[in-house]
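Asks: I'd like to go over a predicted model; first the sequence, then the structure.
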Amino acid sequence: MTAPIHDFAVIGAGMAGASIAAELGRHARVIVLEAEETPGYHATGRSAAFWEECYGGPGVVPLTLASGGYLAEHGFLERRGALYIGRAEDRAAMDRFVETFAGTGVGIERLGKAGLHARLPHLREEWCDAIWEPACADIDVAGLHQHYLAIARKAGVAIRCRARVTGLSRDKGSWSITTACGDTIRAAAIVNAAGAWADAIAAMAGAEPVGITPLRRTVAQLRVAPAAPADLPLVLDISGRFYFKPDNGRLWLSPHDEVPSEPCDAAPEEYDVALAIDRFESVTDWQIEGVERRWAGLRSFAPDRLPVYGPDPRTEGFHWFAGQGGFGIQTAPAAARVAAQAILGLGRDALTEGIDTSIYAPSRLAGAKAAATG
């Protein structure tokens, strides 16, 4: 058999696939296979678009903080600030939140009622406790995605859309990859950046799925009166029942839902939109004049809700870059670098030094599906 044309075939061209392809493309011959007509059609194109230090929990914080400098340096962040809010009965949850992130390097400040209401107009009186996170910022998601696609293309990475993978087989040290359009691509190794489809790709390759679960998240765009001020912070319920943020005078609102789903082109359910509005009206006295848009995306998690980066422990030439939940965009720079270093056997650099990458290794989840079903 002749040598494979590609060193790596990356499956998926969302933020995960684009960023890992850009990193691998500096060192190897790479092709990206995307099922849809354009890259970023699913989770990447439906992000609520914020960089928030606490999002994803303490295990994700090192990736988020390491990525923040890169995102700011390249002009992808615009400071907004975030407020976690609660009522008197939520004080214990507030205390736990502060304790959870103590010593992680995130910047948070406890606010009283006066400080909360000064930052958040139209808030109902019973909301009296808050945690202020000043560093929270909006992310230019489309710009960041195109940034990585451009780096990949400049490095010679081939990006092929409308190339849904339908078959994977390995023989004599390389993979044969068949696509829905009838092509066969050969590569020495595969990088599974397929998001909600990651376990399905693993099964197709004969690798053991690690228990990646897609969860639907709903967002609605509201027209409110008065219009939402441009400097309104991201607002999150400490109990995880909603969040909202401004967008050109409108509000983006989510019920913070996590509804298990099959991998699919996710669509919003009327119930979830209505639930979000009901919760919003219990928090503020803003008048809702209309729901202008609604959408949903799938956020995919491993069983321990940490990402999965690096070589599969049992299947030769198969690598994971998946399970990034809702934090895959805000951690993209450090995550892609960490994964590329693990896949290529490279040492750490300034972006990744100090990150304990062992907690993201696929080996920690060996047998996860069998354990979950047994």
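Replies: Looks like it arrived, so ask away.
Asks: hey, let's count contacts and neighbours off CA atoms from now on
Replies: Noted.
Asks: which residue packs closest to the residue nearest to the spatial centre of the chain, ignoring adjacent ones?
Replies: With distances taken as Cα atoms, centre = their mean, the residue of the chain nearest its centroid is residue 328 (2.7 Å). Using Cα to Cα, 6 or more residues apart in numbering and skipping the chain neighbours, the partner closest in space to residue 328 is residue 16 (7.1 Å).
Asks: so which strand or helix has the one you found?
Replies: Assigned by DSSP states H and E, residue 16 belongs to helix 15-25.
Asks: returning to what we had before: burial count for the residue nearest to residue 328?
Replies: 30 (other Cα atoms under 10 Å).
Asks: before we move on, what about residue 358?
Replies: 13.
Asks: next one: residue 47
Replies: Per other Cα under 10 Å, the neighbour tally for residue 47 reads 22.
Asks: residues in contact with it?
Replies: 141, 297, 326 (Cα atoms under 8 Å, 6 or more residues apart in numbering).
Asks: want to compare, so here's the second one:
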Amino acid sequence: MSSEVDTLIVGAGFAGLATAWQLSRLEPSERILILEREKRLGGQSSGNNAGMLRQAVADRAIARLAREGRRLFNSLKGPRWRGLRLAPSGSLLLASNGCKEWREIEAAAGAERVDLRILDRDQAACLVPVLQTSVFRRALFCPGDASLDIRGFLKGLTRELRSRGILIHLGISPQGIFKTKRGFLVLAGRGVFRARRIVNTAGAWAGGIARMAGAARIPFRAYRRHLYTSGAFKGAGPSWPFVWDLEKKFYFRPSGSGCSLILSPCDKEFFDIKRRRFGLDNRTDPRLRRVVRKKMERFSPAFRGLKLTAEQAGLRTMAPDGRFVIGEDPRLEGFYWVAGLGGHGVTTSLSAGRMAARLILGKKTDPFLERAFSPRRFHAA
């Protein structure tokens, strides 16, 4: 197996698929190939997250990209997006005291014109009745936020790419990346691939891909987070916004059917990619069941006895400053990053992919976001 392309993308999660799609839309003649180490799409973080589109975040640069990403989701129309379920029911962020994150979210939302409203307990409980038995003083309601069926989103992106002749090779990861006069030579599986440029969207493994290519070293850290699905919960409805307690570090949202819940204890366990064997990354830790149970019962007596029927875990990968890494590597010409989207990958996938595509093609981008997410900020330090 061998091929020659303009752009080779390493990683077929949300970031990789969205970057390929946006690149092909801006330049239809671009020859694009995607390599994915998993044997199925969504095998890592993109398939193990709660599917919440959240614009109400504490970082202004991320808030701007999230707002743009949320807007782009509204444009996903047509037969290739059949089955995409988007519930625009908003979000509720709860707090009892003078929470620092609350103040930062308000400031970022105000600066980026994200619609955000302060509700008292009674107003919040009208939207989600279970909050009548929960302890909090006020809530931030973001009506533009939404819940998403991530499988439908992955299928829609895949259909779009196939319609444009873009191949995705599953179960293949690079074993060697070498710089050449004309670009890069990549050894992967039994194949030899030549590309003018490489886009690193490898998630938790982005650092390893960069080392293999001789690109700048960015000290990403991966953290494992658990999700649980409950049995039927009386009174739950598909129109509920997702609820995130900023102080208790706990969130939940209605499932696709609306009669059960998806819950998380917001755990943040460091996962050492270098020392832990591939395949352990999305295994669940049985100890976290007790943690989520305690948080559920502390949040509301209504959750006592609620059965947990399924569990999953995924990695959230972050740069040291918590911001994304998008742009050309400062050391290796033709090597591009779209990495460190941990916690915001689904919300910003379309906007981050579009920003990366514009940078790759030498088109104008938002200067504020270009500076905020540039890989050069680590090289300069």
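Replies: Here it is on my side, so go on. Because the structure is a prediction, the values reported are computed rather than measured.
Asks: distance check, the residue nearest to the centre of structure 1 against residue 355 of structure 1.
Replies: Distance from residue 328 of structure 1 to residue 355 of structure 1, counting by Cα to Cα, to the nearest Å: 16 Å.
Asks: need the contact partners of the longest strand belonging to structure 1.
Replies: Secondary structure assigned by DSSP state E gives strand 287-301 as the longest strand of structure 1. With Cα under 8 Å, 6+ apart as the test, strand 287-301 of structure 1 has contacts from 42-43, 46-47, 195-196, 212-226, 261, 263, 265-268, 273, 307, 322-326.
Asks: of these, keep whichever come out buried.
Replies: Buried by 16 or more other Cα atoms under 10 Å: 42-43, 46-47, 195-196, 212-224, 263, 266, 268, 273, 307, 322-326, out of the contacts of strand 287-301 of structure 1.
Asks: picking that back up, so what does the helix holding residue 16 of structure 1 touch, helix or strand wise?
Replies: strand 6-11, strand 30-33, helix 141-154, strand 318-322, helix 332-344 (3 or more Cα pairs under 8 Å, 6 or more residues apart in numbering; DSSP states H and E).
Asks: switch the cut-off to 7 Å
Replies: strand 6-11, helix 141-154, helix 332-344 (3 or more Cα pairs under 7 Å, 6 or more residues apart in numbering; DSSP states H and E).
Asks: the inter-axis angle of that helix versus helix 332-344?
Replies: Interaxial angle of helix 15-25 of structure 1 relative to helix 332-344 (axes from the mean of the first three to the mean of the last three Cα atoms, to 10 degrees): 50 degrees.
Asks: what strand or helix carries the residue nearest to the centre of structure 1?
Replies: For residue 328 of structure 1, there is no host helix or strand (DSSP H and E).
Asks: and the gap between the aligned partner of it in structure 2 and residue 365 of structure 2?
Replies: Residue pairing (TM-score structural alignment): residue 328 of structure 1 is matched to residue 345 of structure 2. For residue 345 of structure 2, the distance to residue 365 of structure 2 (Cα to Cα) stands at 19 Å.
Asks: related to what we said a few turns ago, look up how far residue 134 of structure 2 lies from the match of residue 328 of structure 1.
Replies: Taken as Cα to Cα, the span from residue 345 of structure 2 to residue 134 of structure 2 is 30 Å.
Asks: what do you get for residue 257 of structure 2?
Replies: Taking Cα to Cα as the measure, residue 257 of structure 2 falls 24 Å from residue 134 of structure 2.
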